[in-house]
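Undergrad: sequence unknown, structure follows:
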């Protein structure tokens, strides 16, 4: 497992070390302006950038032929899938940590106190990121890494589409219910969107293992 993760890291090492300082600086600057819109963008930026670096691994594997070579190694196919998901989660958490560090800099360095909307936006982008993973990995294993670039683009559209559709259905179907009256609708939606998509992400991991085991190269 360690070797698989290191291989993925080295494949996108330059991208990661470019995105880390870039996202930290830009996020901190956006928080400095203390505007609702810039705060939402600040929350989205580091998580989105770092998670997309994980998807780049799939494209590198297709170009280098690693996806076929790895099957000749004494490694179970389930381990290959597990390494992809674990690397994706690691970079997503790294993006979240950068967002939190930028928040601390804004609070103690600039005296800014980002609104609760910043926290909601963090949960929303995490949910969108998990949606992208739900789509990207099973489809890539099914269609082949050669189609990775198309699948990644499709997963990005799916993540945004599912978010807006979920928000629309939430306002239409759930908010009018008596049980939701008096609750913080933004918090309920953002938390629910994150939890549901994380559960589906775990489910996609199980599906991906089965797809990859049956894949013929």
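TA: On my side now, so go ahead. Remember, it's a predicted structure, so these values are computed and weren't measured experimentally.

Undergrad: Going by C-alpha atoms from here, please, whenever you check contacts or count neighbours.
TA: OK.

Undergrad: Identify the residue spatially nearest to residue 124, adjacent ones excluded.
TA: residue 190 (5.5 Å; C-alpha to C-alpha, 6 or more residues apart in numbering).

Undergrad: Mind listing what's buried along the strand or helix carrying that neighbour?
TA: For residue 190, the enclosing helix or strand under DSSP states H and E is helix 185-214. By neighbour count, and taking 16 or more other C-alpha atoms under 10 Å as the criterion, the buried residues in helix 185-214 are 187, 189-195, 197-198, 200-201, 204-205, 208-212.

Undergrad: helices or strands up against that helix?
TA: Other elements packing on helix 185-214 under the criterion 3 or more C-alpha pairs under 8 Å, 6 or more residues apart in numbering; DSSP states H and E are helix 77-109, helix 116-143, helix 148-169.

Undergrad: from the chain's centre, how far out does that helix sit?
TA: For helix 185-214, the distance between its averaged C-alpha position and the chain's averaged C-alpha position is 11 Å (C-alpha atoms, centre = their mean, to the nearest Å).

Undergrad: relative to helix 116-143, how tilted is it?
TA: Here the directions of helix 185-214 and helix 116-143 differ by 20 degrees (axes from the mean of the first three to the mean of the last three C-alpha atoms, to 10 degrees).

Undergrad: Now for the nearest residue to residue 201 once chain neighbours are set aside, how many residues are close by?
TA: The spatial neighbour of residue 201 that comes closest, neighbours along the chain excluded (C-alpha to C-alpha, 6+ apart), is residue 134 at 5.1 Å. Residue 134 has 25 neighbouring residues, counting by other C-alpha atoms under 10 Å.

Undergrad: let's bring in a second one:
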């Protein structure tokens, strides 16, 4: 996983720099969004590698609680999300200071949306993988992406029905907050599933 994260980080740096230097509205949005597609997804591979290597059966006999095992998976994911935010923000800030303005409302909106989508995906992947096993990881990933996009459009629809002012900013913030609530619920559910799991 370490090698994958390093190569994805390098790819992200190059891609974000190129996208920001294009200085277009669409490329700015993609630059804020892209790191969350490339880096945090490696946290989901940990579950697959653990099952393939047999580590998931070995780790439960170690002097570590099952809650702590689950917590370590979630922390890995959160650290990769933080790395993504740090990378994209530091590159955008450098371009903003040295060349031309890149950091404004649109950038922050898409940063929050990117984080919200990947967090929403993680919120479903972890409990479903613990429940159904890594053999169904592809189906779980597809279902999680569908769930995440579904939440995205449901929140959009609700806010449009209400008719809020400053739609983009409010939508991005609400979607990010809702995604984090789902991740917290997911963490509690994952702990319950993993505590009752028999290998």
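TA: Happy to help now that I have it. Just so you know, these numbers come straight off a predicted model, no measurement behind them.

Undergrad: Alignment lookup: the residue nearest to residue 201 of the first structure to the second structure.
TA: Under the alignment defined by TM-score structural alignment, residue 134 of the first structure corresponds to residue 123 in the second structure.

Undergrad: OK, contacts around its match?
TA: For residue 123 of the second structure, the contact set (C-alpha atoms under 8 Å, 6 or more residues apart in numbering) comprises 179, 182-187.

Undergrad: With residue 177 of the second structure instead?
TA: residue 116 are the contacts of residue 177 of the second structure under C-alpha under 8 Å, 6+ apart.

Undergrad: Now check the first structure for the residue matching it.
TA: When the structures are aligned by TM-score structural alignment, the residue of the first structure matched to residue 177 of the second structure is residue 195.

Undergrad: Repeat that for residue 96 of the second structure.
TA: Residue 96 of the second structure is assigned residue 107 in the first structure as its aligned equivalent, the criterion being TM-score structural alignment.

Undergrad: next one: residue 27 of the second structure
TA: So residue 27 of the second structure corresponds to residue 38, using TM-score structural alignment.

Undergrad: which residue is nearest the middle of the first structure?
TA: For the first structure, the residue nearest the mean C-alpha position is residue 129 (2.8 Å; C-alpha atoms, centre = their mean).

Undergrad: Let me see the contact set for that one.
TA: Contacts were defined as C-alpha under 8 Å, 6+ apart; by that measure residue 129 of the first structure touches 47-48, 51, 92, 159.

Undergrad: Could you report the distance from it to residue 96 of the first structure?
TA: Spatial separation of residue 129 of the first structure from residue 96 of the first structure under the definition C-alpha to C-alpha, to the nearest Å is 11 Å.

Undergrad: go on, residue 51 of the first structure?
TA: Distance of residue 51 of the first structure to residue 96 of the first structure, computed by C-alpha to C-alpha: 10 Å.

Undergrad: ok, and what's touching stretch 152-163 of the second structure?
TA: Residues outside stretch 152-163 of the second structure that contact it (C-alpha under 8 Å, 6+ apart) are 117, 167, 171, 175.

Undergrad: buried sites along stretch 68-77 of the second structure?
TA: Neighbour-count burial for stretch 68-77 of the second structure flags 70-71, 73-74, 76-77 (criterion: 16+ other C-alpha under 10 Å).

Undergrad: Could you tell me where that stretch falls in the first structure?
TA: Counting by TM-score structural alignment, stretch 68-77 of the second structure lines up with residues 79-88 of the first structure.

Undergrad: Might one say that residue 103 of the first structure is in contact with residue 115?
TA: No - Residue 103 of the first structure is not in contact with residue 115 according to C-alpha atoms under 8 Å; the separation is 10.6 Å.

Undergrad: Please say which of these two ends up with more neighbours.
TA: Taking neighbours as other C-alpha under 10 Å, residue 103 of the first structure and residue 115 compare with residue 103 leading, 24 against 13.

Undergrad: Please name the residues that touch the more buried one.
TA: Taking C-alpha under 8 Å, 6+ apart, we find residue 103 of the first structure in contact with 28, 31, 114.

Undergrad: quick one: stretch 136-151 of the first structure to chain centroid distance?
TA: Mean C-alpha position of stretch 136-151 of the first structure versus that of the full chain (C-alpha atoms, centre = their mean) differs by 16 Å.

Undergrad: Sorry, slip of the keys, the one I care about is stretch 35-52 of the first structure.
TA: For stretch 35-52 of the first structure - counting by C-alpha atoms, centre = their mean - the centre lies 12 Å from the chain centre.

Undergrad: so what's residue 39 of the second structure up against?
TA: Counting by C-alpha under 8 Å, 6+ apart, the residues that residue 39 of the second structure touches are 5, 8-9, 12, 80-81, 84.
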